[in-house]
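A.B. asks: this is a predicted model, with the sequence first.
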Amino acid sequence: MKIKTIKVYQVDLPLHEGQYNWSGGKSVQTFDSTVVLIETDEGLSGIGESCPLGPVYLPSYAAGVRTGIKELAPQLIGDDPTQVSVMSRKMDALLKGHPYVKSAIDVACWDILGKSAGRPVVSLLGGRDGEAVRLYRAISQEDPEIMARKVKGYKDEGYTCFQLKVGGDPDTDIERIHAVRDMLDSSDVLVADANTGWKLHAAKRVVSAVRKLDVYIEQPCETYEECLSVREHTDLPFVLDENIDSLEMVLRAVADRAMDAVNIKISKLGGLTKARLVRDLLCPLGIALTIEDTWGGDIVTASIAHLAHSTPSGNRLTSTDFNSYVTHDLAENAPRRVDGFMQAPGRPGLGIDLIPEAVGEPVMVFS
């Protein structure tokens, strides 16, 4: 099997809530997502999606996805997309760094691999573990009482895990964490996610002030060294996210005992091929995992569902359904939340079908 054509689409994904806010005054109203369609000489096709969280969250930006694909795609024509590890290594050889550029291509190759094998991607990633995957809801940064009210609303929809966007003024963040924890059940999970937003002294103030609460602390500071210092200052369960951007960084963090849990963002690592590798390294070590991505629609949500549902349930902290945040459907048969949980599709490949009118005409075609 050989790649015959690669088509690239640009899609805007507006938010149901109108705006998403996180640390440092950062916000996004509409997400700029890139969809990739790979067609083969045997009639099979695969889709992938990459959607950075704006240009100021990670070293990635929406137009950069398409610029990078323009560099890669012509050199992948004629290759076998079912050789996912070979394809991943070739992309690394052709373009140093920029993993978020490679992710949509990698996921599309997994979609083709699953279809060619007649198996859902979840089976190829290790097998479906459990009936469903528990989801978290990200709570955009606002006043404490507004955030608590939104948590109550989402709890009524079935969510039992909440990722609270903090990383602002430490006194206000302490109020936010207390206000939300006070109205949750003891079995509910609360993650205070600073998204690198606190200075070291502020992070230590916050973790001290909430030390008696049942709450996870996620990525308090920008640098790994600062986060490690906060980790040594608290007994609360500790999550790393933004700093975990490569296998080498994973190995360093494991050696330093720097975290109890890790957020695996598929596009930050370069796609399902490398995300699976990181997951399979961390699981035997007892590290809990949140399986997610930077953002996206139906295609990203499907890839998350397959990786999350194939992750051992004992290691699975939570996951997310980004397609429930946005107003624009990209694919039919995409996974949907049911009472705070979702399942990986059971059809071959990603198990979803691109809606042509949803993506419009391609902005680039390579053949």
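C.D. replies: Okay, I see it.
A.B. asks: alpha carbons only for contacts and neighbour counts from here, please
C.D. replies: Noted.
A.B. asks: might you report the residue contacts of residue 115?
C.D. replies: 44, 348-349 (C-alpha atoms under 8 Å, 6 or more residues apart in numbering).
A.B. asks: 10 Å instead, please
C.D. replies: 44-46, 82, 109, 121, 347-351 (C-alpha atoms under 10 Å, 6 or more residues apart in numbering).
A.B. asks: and the comparison structure, right after this:
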Amino acid sequence: MKITTIETLQVAIPLRRLHQMAAGGADIGLGKYPIIKVKTDEGIVGLGEAPALKEWGGDYGTYFGESAKTVMLVIREHLAPVLEGQDPFRIEWIHGLMDKAIKGHPYAKAAIDMALYDIMGKALGVPAYQLLGGLYRREIPLAHSIGIMPAEKAAAEAAVAVEDGIKTIKLKIGLDPERDVATVREVRKTVGPGITITVDGNQGYPSAKAAIRVLRRMEEYNVLFVEQPVEGLSAMAKIAQAVDMSVMADESAWTSQDILRILDMRAADFVSLYPTKPGGLWKAKKVAAVCEAGGIYCNVNGSAELGIANAANLHLSASTKVVTLACVYPVTTLEGREKTKLAGRFYLDDIITEPFEYKDGALIVPDGPGLGVELDERKVDKYRIA
């Protein structure tokens, strides 16, 4: 089997509400994502998606924010020419070709990688998780993410998410310390002691000392962990040693080498694992292996993916032992076929034909071949913008 062509397009799916975080503000381009089709000479088509956000990236420009336009340009101009004619089963070889063709751009490469797993699974008649280590868990518990908003509004949304079955609430913080503490207090009061609360600063606090002051005030409300409160591993390490709650690295944790630095500096207890940050599912499994060897547990996190990349999230979560924490990605929603009142619902619709099964706060990994999803071409035409 050989790759013949790679097509790119972009869609824009309507949001349920804006999702403000410390990095980038309220409208950061969620749902305006590139979709790719990798075609083969045997008629099998692999689907990929790049949930790239230009306002979001790694520490101090180490990994810069990609955009939909950069992803499509990189794929068309740099990746497609070296991949056409290649065997899609040569996954390690293809990653080497992509890395030689252009440095960086992991979201563009991740979209290709997803499509390759989709092709391989379809060719063999097995779900992608079978190619990633096999099924470790079928149900993936989710955390419902609440953007920066007034404390009372956040508490009201958390209450509905809990009614929907969610067991973990994630609160965006990092812009206003008083609002942040008030939000944690109000949400804890609303949901009670049996629901897990986590907070995510998105590098928003200006220094380790500033973050430590805020986080110590939150500790009485039993916050499981704080995710990336500041920029840089030196500052993260100071926080990890100064507060009782655990610390998760996200923007500081993209590659296996990053995990080694985190371990060496004792900068985090947990890592947020993505299919996209390392450059695809194949490399994400390598990151997970280093985490497991170092005693670091993970969730699978992301950028409010649409259905294709959300399928990749599910297959990674389902096949990876070290993913023990509630995962932060959408409950994929099709208009008129909503699975929840609002839990996990970033969008009002999607471009796949079937939603994933949702059960008591968890998504069920699909068992269909490859990623287990199909495009609704009518929806693609409706929402296509490029």
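C.D. replies: That came through, no problem. What you see is a predicted model, and the numbers here were worked out from it, not measured in a lab.
A.B. asks: TM-score for this pair?
C.D. replies: TM-score of the superposed chains, computed with TM-score structural alignment, normalised by the length of structure 1, equals 0.93; 361 aligned residues with a C-alpha RMSD of 1.9 Å.
A.B. asks: in strands only, show me the contacts of residue 115 of structure 1.
C.D. replies: If you go by DSSP state E, the contacts of residue 115 of structure 1 have 45-46 in strands.
A.B. asks: can you list the contacts of residue 115 of structure 1 in TSV and add distance to residue 359 of structure 1 and neighbour count?
C.D. replies: Formatted as TSV, those follow (distance: C-alpha to C-alpha, whole Å; neighbours: other C-alpha atoms under 10 Å):
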residue	distance to residue 359 of structure 1	neighbour count
44	19	16
45	16	23
46	15	28
82	25	22
109	19	32
121	23	33
347	22	16
348	22	20
349	20	30
350	18	33
351	18	25
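A.B. asks: among the contacts of residue 115 of structure 1, which lie within helices?
C.D. replies: Residues of these located in helices (DSSP state H): 109, 121.
A.B. asks: report the two of the contacts of residue 115 of structure 1 separated the most.
C.D. replies: Taking C-alpha to C-alpha as the measure, the contacts of residue 115 of structure 1 span a maximum distance of 17.2 Å, between 82 and 347.
A.B. asks: got the contact list for the aligned partner of residue 116 of structure 1 in structure 2?
C.D. replies: Here residue 116 of structure 1 is matched to residue 123 in structure 2, going by TM-score structural alignment. Contact analysis of residue 123 of structure 2 by C-alpha under 10 Å, 6+ apart lists 1, 42-45, 89, 117, 369-370.
A.B. asks: doesn't residue 123 of structure 2 belong to a helix?
C.D. replies: Yes. Under DSSP: H, G, I helix; E, B strand; the rest coil, residue 123 of structure 2 sits within a helix.
A.B. asks: check the gap between it and residue 369 of structure 2 for me.
C.D. replies: Distance, residue 123 of structure 2 to residue 369 of structure 2, by C-alpha to C-alpha, to the nearest Å: 8 Å.
A.B. asks: overlap of the contact sets of those two?
C.D. replies: Common neighbours of residue 123 of structure 2 and residue 369 (C-alpha under 10 Å, 6+ apart) are residue 117.
A.B. asks: alignment lookup: residue 236 of structure 1 to structure 2.
C.D. replies: Per TM-score structural alignment, residue 236 of structure 1 is aligned with residue 245.
A.B. asks: could I get the contacts of residue 123 of structure 2 as JSON lines with distance to residue 20 of structure 2?
C.D. replies: Listed next are the contacts of residue 123 of structure 2 as JSON lines, based on distance: C-alpha to C-alpha, whole Å:
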{"residue": "1", "distance to residue 20 of structure 2": "44"}
{"residue": "42", "distance to residue 20 of structure 2": "44"}
{"residue": "43", "distance to residue 20 of structure 2": "42"}
{"residue": "44", "distance to residue 20 of structure 2": "39"}
{"residue": "45", "distance to residue 20 of structure 2": "35"}
{"residue": "89", "distance to residue 20 of structure 2": "39"}
{"residue": "117", "distance to residue 20 of structure 2": "32"}
{"residue": "369", "distance to residue 20 of structure 2": "36"}
{"residue": "370", "distance to residue 20 of structure 2": "33"}
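A.B. asks: tell me where structure 2 has strands.
C.D. replies: Counting by DSSP E, the strands of structure 2 are 3-10, 34-40, 45-49, 139-141, 143-146, 168-172, 196-200, 223-227, 246-249, 270-273, 297-300, 358-359, 362-364.
A.B. asks: and the ones you listed: which comes nearest residue 237 of structure 2?
C.D. replies: strand 246-249 (9.0 Å).
A.B. asks: any idea how far residue 206 of structure 2 is from residue 168 of structure 2?
C.D. replies: Going from residue 168 of structure 2 to residue 206 of structure 2 by C-alpha to C-alpha gives 27 Å.
A.B. asks: looking at these two, which is more packed in?
C.D. replies: More crowded of residue 168 of structure 2 and residue 206, by other C-alpha atoms under 10 Å: residue 168, with 26 against 14.
A.B. asks: residue 230 of structure 1 contacts residue 196, doesn't it?
C.D. replies: No. Residue 230 of structure 1 is not in contact with residue 196 according to C-alpha atoms under 10 Å; the separation is 11.9 Å.
A.B. asks: no more questions from me, cheers.
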